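**Student:** here you go, sequence then predicted model.
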Amino acid sequence: MPIPLIVGVAAAAAGIYGAVKGVRGAIDHSNAKDINTDARSMVKSACETVEDQRKLTNSILEDYGQRKLRAFNGVIADFIETFERLKNVELSQSPELDKLAAGDFSNRTLSGLRQNYQALKDAGLGVGAGLGGGAALAFGAYNGTMLLATASTGTAISSLGGVAATNATLAWLGGGSLVAGGYGMAGGVMVLGGIVAGPALAIFGHILGNKGEEALNKARSNMEQARTVCDEAKLTVKKLKAVETVTALANNTFSMVTSQLRRSVTDLKKVIEHEGADFRNYSHESKSVVFRSAKFAQLLKAMIDTPILDHDGSLVLSTEKRVQDVAAVANGQKTFLDPISA
C-alpha cells in the first residue's frame, strides 16, 4: 500500500512548505514595517533640519530688512537733510571719491537715496512705522530698484508685503508652507530657487493589505524615496545656509557703514555750524569731512542696491564679493569699488 504513504508524505511536505512560506511572509511583513519606520524617521529628521534652517535664514533676512528701514528713517534721512544744506559743493576734488565713481554723487547717489526714502514714506513706512514679517523679508532680500519700483509719477506701485507674497521662495521662507501644484508642505513640496525637496511625510504606501513579499518590495521602494528626500533636503539646507551666510555678512557690513555715516554726519553738522554752508569757504579738513560723509553715503547706497536674492528667489552669487568690497573700502583697505554689473 505505497500510495497512501506517498499521499501522506506529499501532504506533509505541502504543510511544511505552507508553514515556511507563512513564516517567511510574517518575517517579510516585519522587515517591511521596520524599513518603513526607518524611512519615515529619515524623512521626518530631514524635514525638521530644513525647517530649522528655514527659520534661521528667514530671521536674518528679516533683521536685515528692519536694519535697512531704520537706516532710511534715521541716518539716511539725517544725511540727506544735512547734505542739502551745503552750497557750491565740488566733490570731484576728491581723488578717493572719483575712484568710488562719486563724481556724480549729487546727481545719482543723493537722488537715488531721496527717491528710495520717498518711496518708503509713500508706502507708509516713514518715521515710527515698522515692517511686518513679509515686508521685512522682502526688504532684506531685494535691492532698492527691485523692491521700490515706481511709476513715472514716483508713486510706489508695489507694496513690500506684496513682493514677498508673490515670490515662491519668500513665501516659503516667511511662512514655512507653500501651495504648489496642488500640494502643500504636508504633501511634500518645498521650493527654494527651483529645488523641489519631496515627497515628505506622506510618501509611503500601505503595506498591511499586501502580501509579505509585496510589502517588503514596497517598503524598499519607500526607503529609496526617503533617501532621495534626504539628499534633496541636504541640498536645500546648503542653499539656505549660503543665503544666511551672505545675509549675515551684508547685515554686519551695513551696520558698520551706517555707524561710519552717522559719525560723519555729526561731524558735518559741526562744520556747518562753525563755518557756514558754503563749501568754497571750507578749510581742507572741513572739506575732508564733506568727502567722508559722501563716501559713506555712497557705500550705503551701494549696499541698498545690492540684492541678496534674485527675482526667482536664488542667491545672487556676486553679492558676497560686492559686500566684501564695500567693507574693504569703508575700512580703508581698498579705494576702488567696481560698479554693480547689470
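**Tutor:** In hand now; what should we look at?

**Student:** switch to C-alpha atoms for all contacts and neighbour counts from now on
**Tutor:** OK.

**Student:** which non-adjacent residue is nearest residue 212?
**Tutor:** residue 25 (4.3 Å; CA to CA, 6 or more residues apart in numbering).

**Student:** below is an additional structure, to be compared with the one above:
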Amino acid sequence: MFNNKLKKTAIDNYKKEYNKHESLVHEANNAVMNLYNERKSASIAIKRVETYINTLANSPKEFKKEIGDVTLSIKEFRDAVEFEKKAQQSNIKGAGIGTAGIAGGTAVAALGPATAMAIATAFGTASTGTAISALSGAAATNAALAWLGGGALAAGGGGMAAGNALLALAGPVGWSIGAVAIISGGIFAANQNKKAARQANEERIKIMKENEYLRTRIQVIASIINSTRSLRYAIDLTDVTNLFPNDYNLFTSEQKQKLATIINATKALGEEINKNIA
C-alpha cells in the first residue's frame, strides 16, 4: 500500500523511543527513592550532632542556635518521614490516586507511603502547617496530599487537589506521556498511512522531549545524593565522641576547629535535605 513503509518506520521509531521512556521512568523512580533514603540517613546524622552539642558541657550558645536552626529548617522533611512511619505501621496505603499514568493510561493506584513521601520531599515546596505525624488514617492521607500540593487551601496553597496533581504529574511515579496507549499502533492503524506516519512522528518527538527532561532530572538527583552523602560523612562524630573531652572548655584549638567544621557541614547538609528538584 502507498506509504505503508513510511508508516511502519514511523511507528517502529515511536516504539523505540517509548521503550527508552519506560526505562528512564524506572531509573527516575529508583533515583528518587535513593534520594529519600539518603536524606533520611542525613536527618539521623543531624540528630546525632544536635544531641552531642546539647549534651556537651559548656557548649557554645552559637553552636546550639545554629543546630537548632538546622533542625527547624528540616522539620517538613521529618514530618514526611513520620507520616510514612505511621502509615506503614497502620498498613495505610498512600494517596490512592486514580489518574492516567504510565503503562498505557492505567491508574496510578494506592501509592505507598514511602513512594508518596519520596516524591513530596523531592518536589514539594511547603507544609500545611499541621504536623502530619500527629494525624492518622484518612486525616493523615488528606494532610499529606495537601502538603504535597503546597499547603492547605486556607493557607493559600493548592490543597488536596493540587497534591493529587503533583503526584500524578510532577513526580516520577506519574511521569508519563499522553496517549501512550497508541504504543499498540491501534490508533495509527485507523488512519491513512501518511497521516499515521505524521502522528507517530509527532508523538515520538513529544517522548524525546520528555526523555531529555528525565535524563536531566536523574542527573540532578544523582548530584544531590552525592553531595548529601559527602556531607553526612563529614559530620561523623566517631572521633569526636571517642577522643575529645566532654567539656568544650578543655578542647584544644584543633578540636574546636574540628567541631566548628562539623557545625558548618551540618548547616550545609540541612540545605541539601531541603533542595527541591526543579
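**Tutor:** Now that the structure is in, tell me what you want to look at. No experiment lies behind these values; they were computed from the predicted model shown.

**Student:** superposed, what's their TM-score?
**Tutor:** Aligned and superposed, the two chains score 0.69 in TM-score terms (TM-score structural alignment, normalised by the length of structure 2); 234 aligned residues with a CA RMSD of 3.6 Å.

**Student:** list the contacts for residue 236 of structure 2?
**Tutor:** By CA atoms under 8 Å, 6 or more residues apart in numbering, residue 236 of structure 2 lies in contact with residue 45.

**Student:** near the residue nearest to residue 212 of structure 1, how many residues? Count them for me, please.
**Tutor:** For residue 25 of structure 1, the count of nearby residues is 18 (other CA atoms under 10 Å).

**Student:** may I have the secondary structure class of it?
**Tutor:** Following DSSP: H, G, I helix; E, B strand; the rest coil, residue 25 of structure 1 is assigned to helix.

**Student:** and the residue at minimal distance from the centre of structure 2, how far is that from residue 265 of structure 2?
**Tutor:** Among the residues of structure 2, the one closest to the centroid is residue 122, at 2.6 Å (CA atoms, centre = their mean). Distance, residue 122 of structure 2 to residue 265 of structure 2, by CA to CA, to the nearest Å: 21 Å.

**Student:** select the longest helix from structure 2.
**Tutor:** Secondary structure of structure 2 per DSSP state H: the longest helix is helix 4-55.

**Student:** in whatever helix or strand comes next after that one, what's buried?
**Tutor:** Following helix 4-55 of structure 2 in sequence order, the next helix or strand is helix 61-73 (DSSP states H and E). Using 16 or more other CA atoms under 10 Å as the test for burial, helix 61-73 of structure 2 gives 63-64, 66-67, 70-71, 73.

**Student:** so which other helices or strands are in contact with the very next helix or strand once past helix 61-73 of structure 2?
**Tutor:** Later in the chain than helix 61-73 of structure 2, the nearest helix or strand by DSSP H and E is helix 75-89. Judged by 3 or more CA pairs under 8 Å, 6 or more residues apart in numbering; DSSP states H and E, helix 75-89 of structure 2 is in contact with helix 113-123, helix 137-148.

**Student:** so helix 75-89 of structure 2 versus helix 61-73, what angle?
**Tutor:** Angle between the axes of helix 75-89 of structure 2 and helix 61-73 is 50 degrees (criterion: axes from the mean of the first three to the mean of the last three CA atoms, to 10 degrees).

**Student:** what's downstream of helix 75-89 of structure 2, the next helix or strand?
**Tutor:** Following helix 75-89 of structure 2 in sequence order, the next helix or strand is helix 102-105 (DSSP H and E).

**Student:** in structure 1, what stretch matches that next one?
**Tutor:** Under TM-score structural alignment, the alignment places helix 102-105 of structure 2 onto no residue of structure 1.

**Student:** now that helix: buried residues?
**Tutor:** For helix 102-105 of structure 2, by 16+ other CA under 10 Å, it's 102, 104.

**Student:** against residue 126 of structure 1, how distant is the counterpart of residue 216 of structure 2 in structure 1?
**Tutor:** Under the alignment defined by TM-score structural alignment, residue 216 of structure 2 corresponds to residue 242 in structure 1. Applying CA to CA, the value for residue 242 of structure 1 to residue 126 of structure 1 is 32 Å.

**Student:** do residue 263 of structure 1 as well
**Tutor:** Residue 263 of structure 1 is 22 Å from residue 126 of structure 1, by CA to CA.

**Student:** give me the distance between the two termini of stretch 232-245 of structure 2.
**Tutor:** 23 Å.

**Student:** likewise for stretch 47-65 of structure 2?
**Tutor:** Taking CA to CA, stretch 47-65 of structure 2 runs 14 Å from one end to the other.

**Student:** what does it contact?
**Tutor:** 67-68, 71, 235, 237, 246-249, 263, 266.

**Student:** identify the residue spatially nearest to the aligned residue in structure 1 for residue 25 of structure 2, adjacent ones excluded.
**Tutor:** Under the alignment (TM-score structural alignment), residue 25 of structure 2 pairs with residue 54 in structure 1. Distance criterion CA to CA, 6+ apart; nearest residue to residue 54 of structure 1, sequence neighbours excluded, is residue 173 at 6.0 Å.

**Student:** number of nearby residues for that neighbour?
**Tutor:** Residue 173 of structure 1 - counted by other CA under 10 Å - has 28 other residues nearby.

**Student:** list the contacts for it?
**Tutor:** By CA under 8 Å, 6+ apart, the neighbours of residue 173 of structure 1 are 54-55, 57-58.

**Student:** just the buried ones from those?
**Tutor:** Buried by 16+ other CA under 10 Å: 54, 57-58, out of the contacts of residue 173 of structure 1.

**Student:** about what we covered before: aligned to the residue nearest to residue 212 of structure 1, what sits in structure 2?
**Tutor:** Matched by TM-score structural alignment, residue 25 of structure 1 corresponds to no residue in structure 2.
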